[in-house]
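Visitor: Starting from these lines, generate the structure:
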Amino acid sequence: MIEVKDVTKSYGPIEALAGVSLDIHQGEIVGLLGPNGAGKTTLMKILTGYLQPDGGTVTIDGLDVLTHTRAIQARIGYLPENAPLYPELSVQAYLKLMADLREIPEAEQPRRLSEAIVATSLQDRLTQPIGTLSKGFRQRVGLAQAILHKPKFLVFDEPTVGLDPTQIVEIRRLIKRLSQESTILFSTHILSEVEALCDRVIIILNGQIKADQRLSTLAATADAILVLQDRQRDVEAALAGLAHVRTVEPLQTADAFPAYRIVGTDASDNDLCPAIYDLARQRNWPLRELRRDVRTLESVFNLLATGG
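Guide: Here you go, the predicted structure:
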């Protein structure tokens, strides 16, 4: 549905995007993750036709963004980090204005407005001036205008920034519901946001894509965690002698049981657990826990950020 090839963008001496390439397929929820200044907002503005790249191409539904900007924008719902709201207008008046600007036919507007209002739970705020709404409800108004025209593709830039925990949960639920009908790309620097909403994550650092994988693949490792009921002799040496084991690291646990991380030598498709289980049976080790280790998104992000 979306294809980005070798996109570059600079602001004077600052290179915001350095040859970014990615594909987003229909029906996906993709999280664009990175620290402030990584290039997330620049990429989103290019995708939505609000900013021209210095080089590279962007196509959506087979149309080039530079030559078919209006046609593509008609298929996109966009919520920038600071939603372009008019504080003096009521919620209802603002959404009606946006429906007119989106050229939604008058006969369809009541249904479209009603669907967007219900989806964002704004029924009790329709006559209230936008300027008097809380941050959370202003975000909902921004989301409502983004989905009025039933776009095929939704772009959200930091949709939960500045919200309290309750509002964040509500916005996450809404994004999940919207994903049933639209492909969604949203940017964030909040790791838990991606873990809660996405199957796939794109990590961008210093204008370059450092990872583009499904969360399950990104989290997988070749390592295993072993916890025993009590201490045994020569455990580390025995584990280190297994095939595909690089190192064995003792772990500190809250309950003081002897624990070890067995670090594998191969890619994440090599599971060490069966061999460890066979060894434990042969040595009569009192097994308390054996599982494949997984990396958190935070550890993956920090590893990439530090060049590990």
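
Visitor: only C-alpha atoms for contact and neighbour calcs from this point on.
Guide: Noted.

Visitor: in the chain, which spans are strands?
Guide: Secondary structure of the chain (DSSP state E): strands at 2-11, 14-24, 29-33, 55-60, 63-64, 76-79, 153-157, 183-188, 200-205, 208-214, 220-228, 245-251, 259-264, 287-294.

Visitor: Between the ones you listed, which one is closest to Asp100.
Guide: Taking Cα to Cα, strand 76-79 is the member of the strands of the chain nearest to Asp100, at 14.9 Å.

Visitor: hmm, who's touching the closest one?
Guide: 48, 142-143, 145-147, 149-157, 159 (Cα atoms under 8 Å, 6 or more residues apart in numbering).

Visitor: just stretch 92-101 next, same as before
Guide: Counting by Cα under 8 Å, 6+ apart, the neighbours of stretch 92-101 from elsewhere in the structure are Leu85, Tyr86, Gln109, Leu113, Leu126, Thr127, Val141, Ala144, Gln145, Leu148, His149.

Visitor: Farthest-apart pair in those residues, please.
Guide: Taking Cα to Cα as the measure, those span a maximum distance of 21.5 Å, between Thr127 and His149.

Visitor: if you count what's nearby, which of these two comes out ahead?
Guide: Taking other Cα atoms under 10 Å, Thr127 and His149 do not tie; His149 has more neighbours (22 against 12).

Visitor: Contact partners for that one?
Guide: His149 neighbours (Cα under 8 Å, 6+ apart): Gly77, Ala99, Arg102, Ile104, Arg112.

Visitor: go with 7 Å
Guide: Ile104 (Cα atoms under 7 Å, 6 or more residues apart in numbering).

Visitor: So it versus Glu108, what's the distance?
Guide: 10 Å (Cα to Cα, to the nearest Å).

Visitor: do Glu181 as well
Guide: Note on Glu181: its distance to Glu108, by Cα to Cα, is 18 Å.

Visitor: more crowded one of the two?
Guide: Higher neighbour count among Glu181 and Glu108: Glu181, with 15 against 11, using other Cα under 10 Å.

Visitor: Now Gln73: closest residue in space, sequence neighbours ignored.
Guide: In space, Gln73 comes closest to Thr48 once its chain neighbours are excluded; the distance is 6.3 Å by Cα to Cα, 6 or more residues apart in numbering.

Visitor: Could you also give me the structure for this next sequence, so I can compare it with the first?
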Amino acid sequence: MSIEVKNISKSYGAQKALDEVSFSVKKGEIVGFLGPNGAGKSTLMKILTTFISADEGSASVNGNDVIESPKLVQQSVGYLPEHNPLYLDLYVREYLAFNADVYKIAKSRIEEVIKLTGLSPESHKKIGQLSKGYRQRVGLATALLHDPEVLILDEPTTGLDPNQLVEIRNVIKNVGKDKTVFLSTHIMQEVEAICDRVIIIDKGKIVTDKQLTKLVSEEKDQIIEVEFDKSIQETILSTLPYLKNANNSHDNIWELTFATEEDMRSKVFDFAKDNGLKTLQMSLKNKNLEQIFREKTQK
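Guide: The predicted structure follows:
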């Protein structure tokens, strides 16, 4: 296993950040690590990268225990923390050369990671002159510099615009072809586009750990988006059979979730007719990862 976590617990005073967390990640997997703010994501990533130690349990990366063999773990991990630490007064190549010296690797590797992360157009500049997207690329290039077997990325796309998101996503997918990637993010579309598997943590406990395709396909609930010609009270909608949730997204458009595999569109149409309403549009929607995430973390 590339990553092995067994019964990890960590507390900050009276607050329990991690509560007997266990999972493993196989070599070559791209795993999305999701959870609300304060769920314990960054704490676990800091444990895996030897920045802090757990109170209980054990963890290993590439077979190396994070407590007994921290140097070996650091050598085999590329880490991009949430707040990407960079020396803004250094030029891109100068900064990468500094890190190459730390890792005692050949300077030829610098040009390889510049090309791999798409830094070439901006590599002649000081880091302080770069956009947020290119600074993230510098962070990724640094994490990849020593050619680690495992990449641990904590919120790698925070603060990026839509174009930058796509660029960084493509970089991660590209490097993930021959490395294990364990990434934390709040952007569900990123997970759906990049990851093979999803682990969801809430209040320090793992609540879901499944392959992404299986997680979505297992959801039996049915979602229908319908627009009525006039407003309607939610209490009236509650008379619909199998109705699990009714969300008024905007104006007279409702997102109705039914706890059944039966196609409920005809029932919604009949309901509208019986209540003097017209359906201006109606469509069947698949439940996406964002909806599953909300359900798993709002109980």
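
Visitor: returning to that earlier point: make a markdown table from the strands of structure 1 and add mean neighbour count to it.
Guide: Formatted as a markdown table, the strands of structure 1 follow (neighbours: other Cα atoms under 10 Å):
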| stretch | mean neighbour count |
| --- | --- |
| strand 2-11 | 18 |
| strand 14-24 | 17 |
| strand 29-33 | 25 |
| strand 55-60 | 20 |
| strand 63-64 | 16 |
| strand 76-79 | 24 |
| strand 153-157 | 24 |
| strand 183-188 | 24 |
| strand 200-205 | 22 |
| strand 208-214 | 17 |
| strand 220-228 | 21 |
| strand 245-251 | 16 |
| strand 259-264 | 22 |
| strand 287-294 | 16 |
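
Visitor: Just put those strands in TSV and tack on distance to Arg173 of structure 1.
Guide: Below are the strands of structure 1 laid out as TSV (distance: least, Cα to Cα, whole Å):
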stretch	distance to Arg173 of structure 1
strand 2-11	24
strand 14-24	22
strand 29-33	13
strand 55-60	26
strand 63-64	31
strand 76-79	16
strand 153-157	14
strand 183-188	13
strand 200-205	17
strand 208-214	20
strand 220-228	26
strand 245-251	37
strand 259-264	36
strand 287-294	26
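
Visitor: So what touches stretch 42-54 of structure 1?
Guide: For stretch 42-54 of structure 1, contacts defined as Cα under 7 Å, 6+ apart pick out Val7, Thr8, Lys9, Val58, Val65, Thr69, Gln73.

Visitor: residues in contact with the fifth one?
Guide: Right, Val65 of structure 1. Gly49, Val58, Thr59, Ile72.

Visitor: Which single one of the residues you listed is nearest to Leu22 of structure 1?
Guide: Val58 (9.6 Å).

Visitor: Give me the aligned partner of that closest one over in structure 2.
Guide: Aligned by TM-score structural alignment, Val58 of structure 1 pairs with Ala59 of structure 2.

Visitor: pretty sure that match is touching Val5, no?
Guide: Yes - contact between Ala59 of structure 2 and Val5 holds when scored by Cα atoms under 7 Å: they sit 4.5 Å apart.

Visitor: wait, which of the strands of structure 1 is closest to Ile168 of structure 1?
Guide: Ile168 of structure 1 lies closest, by Cα to Cα, to one member of those: strand 183-188, at 12.5 Å.

Visitor: The closest one maps to which residues in structure 2?
Guide: Under TM-score structural alignment, the match for strand 183-188 of structure 1 is residues 180-185.

Visitor: How about stretch 143-162 of structure 1?
Guide: Alignment of stretch 143-162 of structure 1 against structure 2: residues 140-159, by TM-score structural alignment.

Visitor: Need the distance between the two termini of the matching stretch.
Guide: One end of stretch 140-159 of structure 2 to the other measures 15 Å (Cα to Cα).

Visitor: Enumerate the positions of that stretch that are buried.
Guide: Across stretch 140-159 of structure 2, burial judged by 16 or more other Cα atoms under 10 Å covers 140-158.

Visitor: In helices only, show me these.
Guide: Leu140, Ala141, Thr142, Ala143, Leu144 (DSSP state H).

Visitor: how much space between the fourth one and Lys205 of structure 2?
Guide: Taking Cα to Cα as the measure, Ala143 of structure 2 and Lys205 of structure 2 are separated by 28 Å.

Visitor: Nearest to Pro241 of structure 2, out of the ones in helices among the buried residues of stretch 140-159 of structure 2: which one, please.
Guide: Nearest to Pro241 of structure 2 among those: Leu140, at 50.6 Å, using Cα to Cα.

Visitor: Give me the spatial nearest neighbour of that closest one, chain neighbours excluded.
Guide: Leu80 is the one closest to Leu140 of structure 2 (Cα to Cα, 6+ apart), at 6.5 Å.

Visitor: quick one: that neighbour from Lys285 of structure 2, how far?
Guide: Distance of Leu80 of structure 2 to Lys285 of structure 2, computed by Cα to Cα: 36 Å.

Visitor: check contacts around the counterpart of Asp196 of structure 2 in structure 1.
Guide: By TM-score structural alignment, Asp196 of structure 2 lines up with Asp199 in structure 1. Contacts for Asp199 of structure 1 were tallied using Cα under 7 Å, 6+ apart; they are Ile29, Val30, Arg214, Leu215.

Visitor: The second one contacts Arg200, doesn't it?
Guide: The reference is to Val30 of structure 1. Yes - judged on Cα under 7 Å, Val30 of structure 1 makes contact with Arg200 at a distance of 5.2 Å.

Visitor: who touches both of these two?
Guide: Between them, Val30 of structure 1 and Arg200 share no contacting residue, judged by Cα under 7 Å, 6+ apart.

Visitor: if we go to structure 2, which of the contacts of Val65 of structure 1 are intact?
Guide: Cross-checking the contacts of Val65 of structure 1 against structure 2 gives Gly49, Val58, Thr59, Ile72 as conserved contacts, using both residues aligned by TM-score structural alignment, their matches' Cα atoms under 7 Å.

Visitor: ok, so of those, who is nearest Ile225 of structure 1?
Guide: Val58 (43.9 Å).

Visitor: right, and the closest one touches Lys5 too?
Guide: Yes - counting by Cα under 7 Å, Val58 of structure 1 does reach Lys5; the two are 6.5 Å apart.

Visitor: wait, isn't Ile24 of structure 1 in contact with Val4?
Guide: No - using Cα under 7 Å, Ile24 of structure 1 makes no contact with Val4, being 8.8 Å away.

Visitor: any idea how far the residue nearest to Glu20 of structure 2 when sequence neighbours are not counted lies from Glu290 of structure 2?
Guide: In space, and not counting its chain neighbours, Glu20 of structure 2 is closest to Asn7: 4.0 Å by Cα to Cα, 6+ apart. Using Cα to Cα, Asn7 of structure 2 is found at 27 Å from Glu290 of structure 2.
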